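Engineer: can't give you the sequence, but here's the structure:
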């Protein structure tokens, strides 16, 4: 470090200075998304704060405070907990396989006393932290192409396969894609990237027809032609398209969307809340929300690029990749451009576990901003 961190305005130990170093414009954008979600939940519930809108705002308030507290933690703390969080998440996923609760044909939950949670949510953060720590100690040449790459591949494959077996294809895709994104950002050779893309495309047909379960295969085939089963597997996509299209440019008005108000639109407060928003606020409202998402992603990437720590850069970029994948997959899903895989729109959709994961991740992003002049020192990027 060429200059003492304490001489930098963003690295003084005084809590007030750290508090002021938080990017409050970034926080405002997050609040706008959560607020828009609460607004739509209020109207799709028949102009009622219950059962969704009030709970959504309370959860967001709690996690927002938690995010600010996490932003104060030095990057060294995040670095030290990276592998323990990953290992704990992996062990909990194994626990799901052994003693997890089964609901709606899927085994995704664990109960520890009064607490019921999805360990896959922990792994969304764990994979980012663990890979960021691993690559922090690996040379640029080794990150580009070496036998060292087998370690991050195994780190990605283990949780991805465990989550896919639950089965939770949407979350498995998120974990796997986030891990690959971090490998690419760490400097993976473009020839390996191209080869991986070709291999993935070649493996898709046999994967769909011989690996996926019957209902998952039907979802993909229905996505290609939802009109063939309009009252069955194609119902979600068709109703979502109707809601999006009927909103027009300015929308039908808050509380006036027929698809969401008359309960034609399924999961209108969770997976398909963006369709409900677009029906009521139109193309203009939907585009505005998407632009806010773009602003969040752009600002998070800018924070990542300004960090002096390789761990901070990769960790923040990995969190941003997860967030962007949420938006991309859900947006494509509600527009009929991707199969329905149960991925919510982050912060906009109702649900505590996904919101918790996103806000913890953004705690790391803001910590990278506050401690952007810190340099985390370490040895080799092994699992030791």
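Structural biologist: Ah, there it is. Everything numeric in this text was worked out from a predicted model, so none of it was measured.
Engineer: can we go C-alpha only for contacts and neighbour counts from here?
Structural biologist: OK.
Engineer: Strands of this structure, start to end?
Structural biologist: Listed in chain order, the strands of the chain (DSSP state E) span 101-103, 106-112, 115-117.
Engineer: winner for burial among the ones you listed?
Structural biologist: Here the criterion is mean neighbour count by mean count of other Cα atoms under 10 Å, and of the strands of the chain the winner is strand 106-112, at a mean of 17.
Engineer: what's that strand in contact with?
Structural biologist: Strand 106-112 is contacted by residues 92, 95-97, 99-102, 116-120, 163, 166-168 when judged by Cα atoms under 8 Å, 6 or more residues apart in numbering.
Engineer: Out of the residues you listed, which end up buried?
Structural biologist: Listed as buried from these are 92, 96, 97, 100, 101, 118, 119, 120, 163, 166, 167, 168; burial here means 16 or more other Cα atoms under 10 Å.
Engineer: For these, give me TSV that also has distance to residue 199.
Structural biologist: Shown next, in TSV, are these (distance: Cα to Cα, whole Å):
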residue	distance to residue 199
92	31
96	30
97	29
100	33
101	35
118	31
119	29
120	26
163	22
166	25
167	23
168	23
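Engineer: The nearest residue to residue 187 once chain neighbours are set aside: neighbouring residues, count only.
Structural biologist: In space, and not counting its chain neighbours, residue 187 is closest to residue 144: 5.1 Å by Cα to Cα, 6 or more residues apart in numbering. Neighbour count for residue 144, taken as other Cα atoms under 10 Å: 19.
Engineer: One more to weigh against that first structure:
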């Protein structure tokens, strides 16, 4: 007979088994930090805090379900998810919701979603599935087809316009191609070609406001109250935090509303002001730990699909954190990229949790 203690132990093990304990604790640390941060950034109001908690609970349920599902089963959904994402992006083009000059959202009745967030998952899944399908005989044209599959959603997202998300989604697909074994000579040739194309991209491939963001990065003081305002205010906030920070709820730039989009894209500036350099080092260390753990899972992945997908998802998550911190710190142009697990936003939270869930699922596959 199994006593009550053993029965509870078995139930707990079945509930906990899908979780990669290292990724889970890293995620939990960032989430707890984000609750305090969001409360401060939102003017000590519980509105967005309650919504984020609800988003996180729903996302955690999905994380648990995905983490316990074998990656090869999830690979069957790669093509349908990609197709759904393309349809939603086309829907945004015709019936999207415009906010701050960009049409990125789609109303689905119960709320609005940002289809580009779906493509964060769909693009690397599809490219990894495609290479897994042709694993025994990968030829040069398979790489060309993969590039085309990446370019289609990227082009639709650029139309919104959303250069930041389009660039990072393109990177997520390219990471898969890299981990699939793209020769270095091709990579170097592509980099040289991209550099040679920069004048054409600058003159014909970028909107005026995008060119202004790059110029503002070089000298934000040229337009202090216009294009340079965001960068200058965020840099002032981070710099004023010093080593130890001003303290929780004590950020003057934050609470006097000098920091724009303080709960979403520029929430790292709030963090830097209130928790200082020490807090920044802690947050960066946790993201770096997730990167190292993700690459370890990639190294130990049992199949080509798992290896390429895990590597791409890990690098994508790290790139989103790096780009957000870089733009807020004034070392990268301002783009609409949230800080993973910290910024407010239901779709963004969901996509990051799915990335972590798939990494946990691949880790489970390795263990079994």
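Structural biologist: That came through, no problem. Since this is a predicted model, take the numbers as computed values, not measurements.
Engineer: that older thread, correct me if wrong: the residue nearest to residue 187 of the first structure contacts residue 189.
Structural biologist: Yes: using Cα atoms under 8 Å, residue 144 of the first structure makes contact with residue 189 at a distance of 4.7 Å.
Engineer: Per the alignment, name the residue of the second structure opposite residue 178 of the first structure.
Structural biologist: Using TM-score structural alignment as the criterion, residue 178 of the first structure maps onto residue 172 of the second structure.
Engineer: if I pick its match, what's in contact with it?
Structural biologist: By Cα under 8 Å, 6+ apart, the residues touching residue 172 of the second structure are 120, 123, 124, 312, 313, 315, 316.
Engineer: contacting residues for residue 225 of the first structure?
Structural biologist: Contact analysis of residue 225 of the first structure by Cα under 8 Å, 6+ apart lists residue 234.
Engineer: Distance of it relative to residue 242 of the first structure?
Structural biologist: According to Cα to Cα, to the nearest Å, residue 225 of the first structure and residue 242 of the first structure sit 15 Å apart.
Engineer: tell me the average deviation of stretch 168-175 of the second structure from the first structure after fitting.
Structural biologist: For stretch 168-175 of the second structure, the mean deviation from the first structure after alignment is 0.9 Å (mean Cα distance after the TM-score superposition for the first structure).
Engineer: Can you give me the buried ones in that stretch?
Structural biologist: Across stretch 168-175 of the second structure, burial judged by 16+ other Cα under 10 Å covers 168, 169, 170, 171, 172, 173, 174, 175.
Engineer: For residue 115 of the second structure, see how far away the second one is.
Structural biologist: Right, residue 169 of the second structure. In terms of Cα to Cα, residue 169 of the second structure sits 12 Å off from residue 115 of the second structure.
Engineer: Overlap in contacts, those two.
Structural biologist: Common neighbours of residue 169 of the second structure and residue 115 (Cα under 8 Å, 6+ apart) do not exist.
Engineer: so where do the helices sit in the stretch 101-250 of the second structure?
Structural biologist: Along the stretch 101-250 of the second structure, counting by DSSP state H, counting those that start in this stretch, helices occupy 115-133, 140-158, 163-179, 184-204, 208-218, 229-240.
Engineer: packing partners for the last one?
Structural biologist: Packing partners of helix 229-240 of the second structure (3 or more Cα pairs under 8 Å, 6 or more residues apart in numbering; DSSP states H and E): helix 252-255, helix 267-300, helix 304-329.
Engineer: ditto for the fifth one
Structural biologist: Using 3+ Cα pairs under 8 Å, 6+ apart as the contact test, no helix or strand touches helix 208-218 of the second structure.
Engineer: orientation of it relative to helix 163-179 in degrees?
Structural biologist: 80 degrees (axes from the mean of the first three to the mean of the last three Cα atoms, to 10 degrees).
Engineer: can you give me how far stretch 130-140 of the first structure is from the chain middle?
Structural biologist: Remark: stretch 130-140 of the first structure is offset 21 Å from the chain centroid, using Cα atoms, centre = their mean, to the nearest Å.
Engineer: Return the set of buried residues in that stretch.
Structural biologist: Counting neighbours by 16+ other Cα under 10 Å, stretch 130-140 of the first structure gives 130, 131, 132, 133, 134, 135, 136, 137, 138 as buried.
Engineer: ditto for stretch 327-340 of the second structure
Structural biologist: By neighbour count on 16+ other Cα under 10 Å, the buried set for stretch 327-340 of the second structure is 327-330, 332-340.
Engineer: Return the distance of it from the chain's centre.
Structural biologist: Centroid displacement of stretch 327-340 of the second structure relative to its chain, using Cα atoms, centre = their mean, is 12 Å.
Engineer: That stretch aligns to what range in the first structure?
Structural biologist: Mapped onto the first structure using TM-score structural alignment, stretch 327-340 of the second structure covers residues 333-346.
Engineer: Residue 207 of the first structure: how many residues sit nearby?
Structural biologist: By the criterion of other Cα under 10 Å, residue 207 of the first structure has 12 neighbours.
Engineer: And it, how far from residue 201 of the first structure?
Structural biologist: Applying Cα to Cα, the value for residue 207 of the first structure to residue 201 of the first structure is 10 Å.
Engineer: rewinding a little: and the two most separated of the contacts of residue 172 of the second structure?
Structural biologist: By the measure Cα to Cα, 123 and 315 form the most distant pair in the contacts of residue 172 of the second structure, at 13.6 Å.
Engineer: For the two, work out which one has more neighbours and name it.
Structural biologist: residue 123 (31 against 21).
Engineer: I'd guessed the more buried one sits against residue 151; true?
Structural biologist: No: counting by Cα under 8 Å, residue 123 of the second structure does not reach residue 151; the two are 9.9 Å apart.
Engineer: how close does residue 347 of the second structure get to residue 97 of the second structure?
Structural biologist: From residue 347 of the second structure to residue 97 of the second structure the distance is 15 Å (Cα to Cα).
Engineer: will you turn the helices of the stretch 101-250 of the second structure into JSON lines that also has distance to residue 78 of the second structure?
Structural biologist: Shown next, in JSON lines, are the helices of the stretch 101-250 of the second structure (distance: least, Cα to Cα, whole Å):
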{"stretch": "helix 115-133", "distance to residue 78 of the second structure": "5"}
{"stretch": "helix 140-158", "distance to residue 78 of the second structure": "12"}
{"stretch": "helix 163-179", "distance to residue 78 of the second structure": "13"}
{"stretch": "helix 184-204", "distance to residue 78 of the second structure": "26"}
{"stretch": "helix 208-218", "distance to residue 78 of the second structure": "32"}
{"stretch": "helix 229-240", "distance to residue 78 of the second structure": "38"}
